[in-house]
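S.K.: sequence unknown, structure follows:
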């Protein structure tokens, strides 16, 4: 629940326990002028005991997200984050952002936040900036942004991901962060499905790809097909789309730049509808099975 008044004191107590007592942040830094301007969320246990806190500033910055140690890994952070995002939507804030501690980036990626810029130190702790664009696309202009957008599109998927690529794009789908996101998705999501449609499977086979080894271990979740229809082969672009309104579209599949979104379900459905018939008429990559897949 979003709180003010006396309940805010309880939120401060949770923050003190996590940031000051546990992480060694100075009390002078933990409290700041934004506290009185922000809206605060407080999570409580079944007995009403405060167990989590967070806030959102007037400019859409989410921060001071803290969950007591005994309650981590039980969905408290996700619930608080969703409450703050709901509050932002009700107040017309289209863009929200935050400084994420590196171990917490997965939480925010699952909610549609995309990392941007380099890692930096804040209060002696490594962070990265992350931003969520509600109902809007954003430009992907370089390989680093493509990787960060791809990680979030994978992490925020509900059950299905569709990928269309010429040859699995070296530098993107073999990037360690992207591979880690895929591995978490297929091992941590019941009924997960990743369909990968290739235009040049021979190059993938010759060059090799870490995704082939991952598919060998998880063949029920990751599947490859090759485009054969002459009309389908004329498609020059590439895209990644999930079932939660996220996508990354590239007009030229040989380049990393394009447009991406994490919350545009209408456009995502169009891409899924474009993908489905091509997938159905394409052939299974049996040559990959010869490698043990």
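M.R.: Okay, I see it. Since the model is a prediction, treat every value here as computed from it, not as a measurement.
S.K.: hey, let's count contacts and neighbours off CA atoms from now on
M.R.: Noted.
S.K.: longest helix anywhere in this structure?
M.R.: helix 265-281 (DSSP state H).
S.K.: the strands in the stretch 101-250 of the chain, which residues?
M.R.: Here the stretch 101-250 of the chain has its strands, by DSSP state E, counting those that start in this stretch, at 114-122, 125-133, 138-140, 160-165, 193-198, 222-226, 238-242, 247-250.
S.K.: Of the ones you listed, which is nearest residue 174?
M.R.: Closest to residue 174 of those, according to Cα to Cα: strand 160-165, at 12.8 Å.
S.K.: Now do that closest one: distance to the chain's middle.
M.R.: 15 Å (Cα atoms, centre = their mean, to the nearest Å).
S.K.: Buried residues of that strand, list them for me.
M.R.: 160-165 (16 or more other Cα atoms under 10 Å).
S.K.: do stretch 216-223 as well
M.R.: Neighbour count says stretch 216-223 has 216, 219, 221-223 buried, by 16+ other Cα under 10 Å.
S.K.: Show the end-to-end separation of that stretch, please.
M.R.: In stretch 216-223, first residue to last residue: 10 Å (Cα to Cα, to the nearest Å).
S.K.: Run through who's touching it.
M.R.: 186, 191-196, 215, 292-293 (Cα atoms under 8 Å, 6 or more residues apart in numbering).
S.K.: If you go by neighbour count, which of the residues you listed are buried?
M.R.: 186, 192-196, 215, 293.
S.K.: thinking again about what came up before, would you turn the buried residues of stretch 216-223 into CSV with distance to residue 50?
M.R.: Listed next are the buried residues of stretch 216-223 as CSV, based on distance: Cα to Cα, whole Å:
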residue, distance to residue 50
216, 45
219, 44
221, 39
222, 42
223, 45
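S.K.: Correct me if wrong: residue 272 contacts residue 244.
M.R.: No: assessed by Cα atoms under 8 Å, residue 272 is found out of contact with residue 244, at 11.2 Å.
S.K.: more neighbours, those two?
M.R.: residue 244 (21 against 18; other Cα atoms under 10 Å).
S.K.: circling back to that earlier point, closest one to residue 231 out of the contacts of stretch 216-223, please.
M.R.: Looking across the contacts of stretch 216-223 and measuring by Cα to Cα, the closest to residue 231 is residue 196, at 18.3 Å.
S.K.: Please give me every residue in contact with the closest one.
M.R.: 162-165, 222-225.
S.K.: dropping in the other structure now:
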């Protein structure tokens, strides 16, 4: 039995815009009046989810407006009827409920009508032949009874200075080992003495394989420096494309960012002010500093593009 391998995740309007538009155009029906769906079909004020296959390619999307109207539910043809549509719609319903909406509405073409009705939407009207207006009343999201008190926040650990490459490598592998869902990395060119070492590669591989829905996000500022040279971390990313994502900056300010960074979702960090020097500081848990660096990384990541050079360079 062939089990479809895909995931549904929140979309970012800026970073995922081209993929969202491509999905909408791929799902157009032959009798649609216009040839191409225009750019303004994607509302920057809406919440979007995107489905991706195990190669990180976009296969489906769906949006939710602040008024509770579902829009842009679409799946590329070769993924029809493999559960992608229902996974996207379920994610939108859950998001609407958590946002405090009491009702959501949708317009569905004939192909999606049965799916909406399966998820308890009721038909309101039939506007045009084959187009239906539907709605769903949502139950308020209630707190589960007897929920235990939240765990106390972990104690902050004062940072230590790092004065050598071996110390940086040891601290990096400790941070990776402590992570649960996400690791963020900024590197100029995946420095060979650090990111090509067996201990680093094994730590990243173990994290990607042993943690469900794990994600390593690597921002490479100068992918051209790897031109023609095989790199074991790139090879690992190619074998685990759904767990290791590579992007490269597009803006001059980000391309010139001088520092190197590794973040763990357990509030640990390693920061090198100058990416060409083996000096920095780190802490396995320092929430205030980790939050500041995570916000910086998120800004750079959202402005970056997927790093496709390595496919063309055949590394």
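M.R.: Cool, the structure landed. Here the structure is a predicted model, which means the values were calculated and not measured.
S.K.: what's the TM-score for these two chains?
M.R.: Put the two chains on top of each other and the TM-score (TM-score structural alignment, normalised by the length of the first structure) is 0.53; 163 aligned residues with a Cα RMSD of 1.9 Å.
S.K.: Would you map the helices across the stretch 101-250 of the second structure?
M.R.: Ranges of helices in the stretch 101-250 of the second structure, per DSSP state H, counting those that start in this stretch, are 110-118, 165-178, 192-195, 198-210, 232-239.
S.K.: Need the max-distance pair from the buried ones among the contacts of stretch 216-223 of the first structure.
M.R.: Pairwise across those, and taking Cα to Cα, the largest span is found between 192 and 293, at 17.8 Å.
S.K.: ok so, going back, any chance of CSV for the strands of the stretch 101-250 of the first structure, columns distance to residue 56 of the first structure?
M.R.: Formatted as CSV, the strands of the stretch 101-250 of the first structure follow (distance: least, Cα to Cα, whole Å):
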stretch, distance to residue 56 of the first structure
strand 114-122, 17
strand 125-133, 13
strand 138-140, 22
strand 160-165, 31
strand 193-198, 34
strand 222-226, 38
strand 238-242, 28
strand 247-250, 26
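S.K.: To residue 277 of the first structure, which of these lies closest?
M.R.: Comparing the strands of the stretch 101-250 of the first structure by Cα to Cα, strand 193-198 comes nearest, at 11.4 Å.
S.K.: so that closest one corresponds to what in the second structure?
M.R.: Aligned by TM-score structural alignment, strand 193-198 of the first structure falls on residues 215-220 of the second structure.
S.K.: From residue 205 of the second structure, how far off is the aligned partner of residue 144 of the first structure in the second structure?
M.R.: Taking TM-score structural alignment, the alignment pairs residue 144 of the first structure with residue 166 from the second structure. Residue 166 of the second structure sits at a distance of 20 Å from residue 205 of the second structure (criterion: Cα to Cα).
S.K.: Same check on residue 238 of the second structure?
M.R.: On the measure of Cα to Cα, residue 238 of the second structure and residue 205 of the second structure end up 12 Å apart.
S.K.: any chance of the helices of the stretch 101-250 of the second structure in CSV, plus distance to residue 74 of the second structure?
M.R.: Below are the helices of the stretch 101-250 of the second structure laid out as CSV (distance: least, Cα to Cα, whole Å):
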stretch, distance to residue 74 of the second structure
helix 110-118, 10
helix 165-178, 36
helix 192-195, 39
helix 198-210, 29
helix 232-239, 28
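S.K.: Identify whichever of those lies nearest to residue 281 of the second structure.
M.R.: That would be helix 165-178 among these, by Cα to Cα, at 8.6 Å.
S.K.: From residue 147 of the first structure, how far out is residue 177 of the first structure?
M.R.: Taking Cα to Cα, one finds residue 177 of the first structure at 8 Å from residue 147 of the first structure.
S.K.: so how far is stretch 183-200 of the first structure off the chain centroid?
M.R.: 14 Å.
S.K.: for stretch 236-246 of the second structure, same thing?
M.R.: 13 Å.
S.K.: and it, which stretch of the first structure?
M.R.: Counting by TM-score structural alignment, stretch 236-246 of the second structure sits on residues 214-224 of the first structure.
S.K.: which one of the buried residues of strand 160-165 of the first structure sits closest to residue 97 of the first structure?
M.R.: The shortest approach to residue 97 of the first structure among the buried residues of strand 160-165 of the first structure belongs to residue 161, at 25.0 Å (Cα to Cα).
S.K.: Which residue in the second structure aligns with the closest one?
M.R.: Using TM-score structural alignment, residue 161 of the first structure pairs with residue 183 in the second structure.
S.K.: how close does that match get to residue 218 of the second structure?
M.R.: Distance from residue 183 of the second structure to residue 218 of the second structure, by Cα to Cα: 8 Å.
S.K.: Residue 47 of the second structure now?
M.R.: Distance from residue 47 of the second structure to residue 218 of the second structure, by Cα to Cα: 25 Å.
S.K.: now swap in residue 180 of the second structure and tell me
M.R.: Taking Cα to Cα, one finds residue 180 of the second structure at 16 Å from residue 218 of the second structure.
S.K.: ditto for residue 113 of the second structure
M.R.: Counting by Cα to Cα, the gap from residue 113 of the second structure to residue 218 of the second structure is 40 Å.
S.K.: What does residue 283 of the second structure correspond to in the first structure?
M.R.: Per TM-score structural alignment, residue 283 of the second structure is aligned with residue 261.
S.K.: Quick check, its match in contact with residue 136.
M.R.: Yes: counting by Cα under 8 Å, residue 261 of the first structure sits close enough to residue 136 to count as a contact (6.3 Å).
S.K.: quick one, which of the two is more surrounded?
M.R.: More crowded of residue 261 of the first structure and residue 136, by other Cα under 10 Å: residue 261, with 29 against 13.
S.K.: list the contacts for that one?
M.R.: Per Cα under 8 Å, 6+ apart, neighbours of residue 261 of the first structure: 133, 135-138, 245-248.
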